[in-house]
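In: from the sequence below, what's the structure:
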Amino acid sequence: MQELIGGGLVVAAFSALPVAAQDQPEGGYGAFADTAVSELVGQNVLSAVGDNVGEVEALVSADGAVLAVLGVGGFLGFGEHDVAVPLTELSPAEGALLLEGLDRETLEAMPEYGGEGEPLAMNTTVAGAPIAEEPALPDATVIETPTE
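Out: A predicted model of the protein is given here:
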């Protein structure tokens, strides 16, 4: 499938994705609409069998869908390349994200992500709502008590 995203031609390997990902609802947030972008970026991504297949490098909005840019392949950061998969393909797992539809070999064979789309701000939810900053704590006052 070829698709025009952000002015550049992307030849996507989405044909390897389950049908549900190809027919994703408007927004393409999956289970993450109310999740802070900053909570997802940096998360490890596991395959259906529990193998670590990459890490979320960024989330981008492209053509009404949210894509997770994953760093895959390589060893200790060398030889790694970025690929984009619909966020709807990921689901929360304990301490990581689960990518059931693709394995390591398929991800490594996907074309490199070329920077299409608009990056989501780290201080918003995936759906775009701003995240309220926690109020700063007042400076602590030290009270000395007399010792006997």
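
In: going forward, measure contacts between C-alpha atoms and count neighbours the same way
Out: OK.

In: for this structure, give the helix that spans the most residues.
Out: Ranked by residue count and defined by DSSP state H, the top helix of the chain is helix 104-109.

In: and that one, which residues are buried?
Out: Under the neighbour-count criterion of 16 or more other CA atoms under 10 Å, helix 104-109 has 107-108 buried.

In: report all helices and strands that it contacts.
Out: The helices and strands touching helix 104-109, judged by 3 or more CA pairs under 8 Å, 6 or more residues apart in numbering; DSSP states H and E, are strand 65-72.

In: related to what we said a few turns ago, now what about the longest helix of the chain, what contacts it?
Out: 47, 53, 72-73, 81, 83 (CA atoms under 8 Å, 6 or more residues apart in numbering).

In: skip ahead from that helix and say which helix or strand is next.
Out: Going down the chain from helix 104-109, the next helix or strand is strand 118-119, by DSSP states H and E.

In: name the residues that touch that next one?
Out: 6, 58-62.

In: from those, which ones fall inside strands?
Out: 58-62 (DSSP state E).

In: who wins for most neighbours among those?
Out: Across the ones in strands among the contacts of strand 118-119, neighbour numbers were computed from other CA atoms under 10 Å; residue 59 holds the maximum, 26 neighbours.

In: next, the second sequence, to be compared with the first:
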Amino acid sequence: MIQRSITLFLAGLVAAGAIGVTIDASDAAAQGAPQSVTQTRVDVVQMGGGFRASKLSGATVYNSDKDRIGTIDDLILSPSDRNAFVILSVGGFLGMGKHYVAVPFSNLQISDKQVVLPNATKQSIEALPEFKYAPD
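Out: Model (predicted):
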């Protein structure tokens, strides 16, 4: 029974492709409002050398002297200018007393799978204003 359902489903997909079914993005509507989609070409080779947020989350951040100064908790894009910021978890011991600070992503140096915030110290980072997540 399952085999037959899968076969019928695949046959339907092939038939839809043979007929040339297309979906026009301009006809799509979310919440009843027409949507427009703008396509931009992206250099996939250049993007392939980028940094995945999922891989950066939890990474330890060091300074130039290889002192551990914090851990990346999150990556946030500002709503107005789309600049990226990393949220560092700093201070504390065994999860107690830690707080979050925001640092521009552009200040980080990433090489050989190590994240470095040059010229930073634990004290200078802990002295930054505390970042608080907005309530959901």
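
In: overlay them and tell me the TM-score.
Out: The TM-score (TM-score structural alignment, normalised by the length of the second structure) is 0.57; 85 aligned residues with a CA RMSD of 1.9 Å.

In: returning to what we had before: ok, so of the contacts of helix 104-109 of the first structure, who is nearest residue 113 of the first structure?
Out: Nearest to residue 113 of the first structure among these, counting by CA to CA, is residue 83 at 4.6 Å.

In: thinking that closest one is in contact with residue 111, fair?
Out: Yes: using CA atoms under 8 Å, residue 83 of the first structure makes contact with residue 111 at a distance of 6.6 Å.

In: that older thread, give the aligned range of the longest helix of the first structure in the second structure.
Out: Using TM-score structural alignment, the residues of the second structure aligned to helix 104-109 of the first structure are 122-127.

In: next up, the contacts around the most centrally placed residue in the second structure.
Out: The centroid of the second structure falls nearest to residue 53 when counting by CA atoms, centre = their mean (3.7 Å). Contacts for residue 53 of the second structure (CA under 8 Å, 6+ apart) come out as 74-75.

In: and the longest helix for the second structure?
Out: Max-length helix for the second structure by DSSP H is helix 2-19.

In: gap between residue 2 of the first structure and residue 103 of the first structure?
Out: 22 Å (CA to CA, to the nearest Å).

In: who has more neighbours, the two?
Out: residue 103 (16 against 10).

In: for the more buried one, which non-adjacent residue is spatially closest?
Out: Excluding the flanking residues, the one nearest residue 103 of the first structure by CA to CA, 6 or more residues apart in numbering is residue 47, at 5.8 Å.

In: please pull up the equivalent of the one you found in the second structure.
Out: By TM-score structural alignment, residue 47 of the first structure lines up with residue 63.

In: give me the more crowded residue out of residue 83 and residue 111 of the first structure.
Out: Using other CA under 10 Å, the more surrounded residue of residue 83 of the first structure and residue 111 is residue 83, with 25 against 15.

In: which element is the more buried one on?
Out: Counting by DSSP H and E, residue 83 of the first structure is part of strand 81-86.

In: now that strand on the second structure. Mean distance?
Out: Superposed on the second structure, strand 81-86 of the first structure shows a mean distance of 0.3 Å to its aligned residues (mean CA distance after the TM-score superposition for the first structure).

In: next, the angle strand 65-72 makes with that strand.
Out: Interaxial angle, strand 81-86 of the first structure versus strand 65-72 (axes from the mean of the first three to the mean of the last three CA atoms, to 10 degrees): 150 degrees.

In: aligned to residue 70 of the first structure, what sits in the second structure?
Out: In the second structure, residue 70 of the first structure lines up with residue 88, judged by TM-score structural alignment.

In: near its match, how many other residues are there?
Out: Neighbours around residue 88 of the second structure, by other CA under 10 Å: 27.

In: for it, give its distance to residue 3 of the second structure.
Out: Distance from residue 88 of the second structure to residue 3 of the second structure, by CA to CA: 50 Å.

In: likewise for residue 110 of the second structure?
Out: Distance from residue 110 of the second structure to residue 3 of the second structure, by CA to CA: 49 Å.

In: what do you get for residue 63 of the second structure?
Out: Counting by CA to CA, the gap from residue 63 of the second structure to residue 3 of the second structure is 57 Å.
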